[in-house]
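Asks: give me the fold of what follows.
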Amino acid sequence: MTSYIVAYPATPGATFDADYYMATHMPLVHATFGPHGLTGSRVLFADQPDAPFVAVTTLDFADAAAFAAATSSPDAAAVFADVANFTTITPTAMRARSA
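Replies: Below is the predicted model:
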């Protein structure tokens, strides 16, 4: 399994619409990446005011090839472009593998 972790750093003055993220963005992620091997996701929102991140999402893919296929598909551009619809934060991301 390969995971893609997307973190949204807490940034002074930044906005993040959690309702849009859950109701619109995450369904778009699943609809777009699912056919390429996305097997699941987990979204965590900060539960303290001084947290270093507003939200952290883990996307799980069958393997590295599935991740590459999903993120390089022509439809992936819509997922990345949608970020501007819910936040002014520039996310940080990393790919990880299970031990």
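
Asks: rest of the way, CA atoms for contacts and neighbours
Replies: Will do.

Asks: what about Ala84, neighbour count?
Replies: 11 (other Cα atoms under 10 Å).

Asks: next: Ile89.
Replies: Residues near Ile89, counting by other Cα under 10 Å, number 19.

Asks: ok, Tyr8 touching Phe86?
Replies: No. The criterion here is Cα atoms under 8 Å, and Tyr8 misses it with Phe86 at 11.3 Å.

Asks: between the two, who's got more neighbours?
Replies: Neighbours per residue, other Cα under 10 Å: of Tyr8 and Phe86, the larger number sits with Tyr8, 20 against 17.

Asks: structure for this one too, so we can compare:
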Amino acid sequence: MTKMIVVCAGDANVRFDRDYYANDHFKLAMACWEEYGLQSAEAFFPYAEAGSWKSIGIYTFSSAEGVHAALKSPKTQQIMDDVKNFTDAPIVLRSLFTEF
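Replies: I've put the predicted structure just below:
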């Protein structure tokens, strides 16, 4: 199992629609990436007075190879095009976490 962590960050003026992200965007991600082993998607919303992270999305795939295949898929463009529907965050970070 491999987890892809996606962080959206920005200042206090950044728009972020939590409901859309956790419901609509995740449904789209599942529809596009399930064939590559996406098993689940979770949303976390950190809070810190001086913090800049708006969201943490955790996408659980059956394998690291599945993550890489999903990101290379033409369907990924649909997911990226959907980002504007929930945020205008200027920073999006991606990282992989695997069990050890």
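
Asks: burial count for the residue lying closest to His25 of the second structure once chain neighbours are set aside?
Replies: Distances taken as Cα to Cα, 6 or more residues apart in numbering place Asp82 nearest to His25 of the second structure, at 7.0 Å, with adjacent residues excluded. Neighbourhood size, Asp82 of the second structure [other Cα under 10 Å]: 16.

Asks: what's Asp82 of the second structure aligned with over in the first structure?
Replies: Asp82 of the second structure maps onto Asp82 of the first structure when the alignment is built from TM-score structural alignment.

Asks: any idea how far Val29 of the first structure is from its match?
Replies: Here Asp82 of the first structure is placed at a distance of 10 Å from Val29 of the first structure (Cα to Cα, to the nearest Å).

Asks: please apply the same query to Phe53 of the first structure.
Replies: Using Cα to Cα, we find Phe53 of the first structure at a distance of 20 Å from Val29 of the first structure.

Asks: the strands in the second structure, which residues?
Replies: With strands called from DSSP state E, the second structure shows them at 2-9, 38-44, 53-61, 91-98.

Asks: superposed on the first structure, what's the mean shift for the longest one?
Replies: Superposing on the first structure places strand 53-61 of the second structure at an average distance of 1.0 Å from its equivalents, by mean Cα distance after the TM-score superposition for the first structure.

Asks: show me what that strand is packed against.
Replies: Counting contacts by 3 or more Cα pairs under 8 Å, 6 or more residues apart in numbering; DSSP states H and E, strand 53-61 of the second structure is packed against strand 2-9, strand 38-44.

Asks: would you turn the ones you listed into JSON lines with distance to Ala22 of the second structure?
Replies: Formatted as JSON lines, those follow (distance: least, Cα to Cα, whole Å):
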{"stretch": "strand 2-9", "distance to Ala22 of the second structure": "13"}
{"stretch": "strand 38-44", "distance to Ala22 of the second structure": "6"}
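
Asks: which of these has the highest mean neighbour count?
Replies: Highest mean neighbour count among those (mean count of other Cα atoms under 10 Å): strand 2-9, with a mean of 20.
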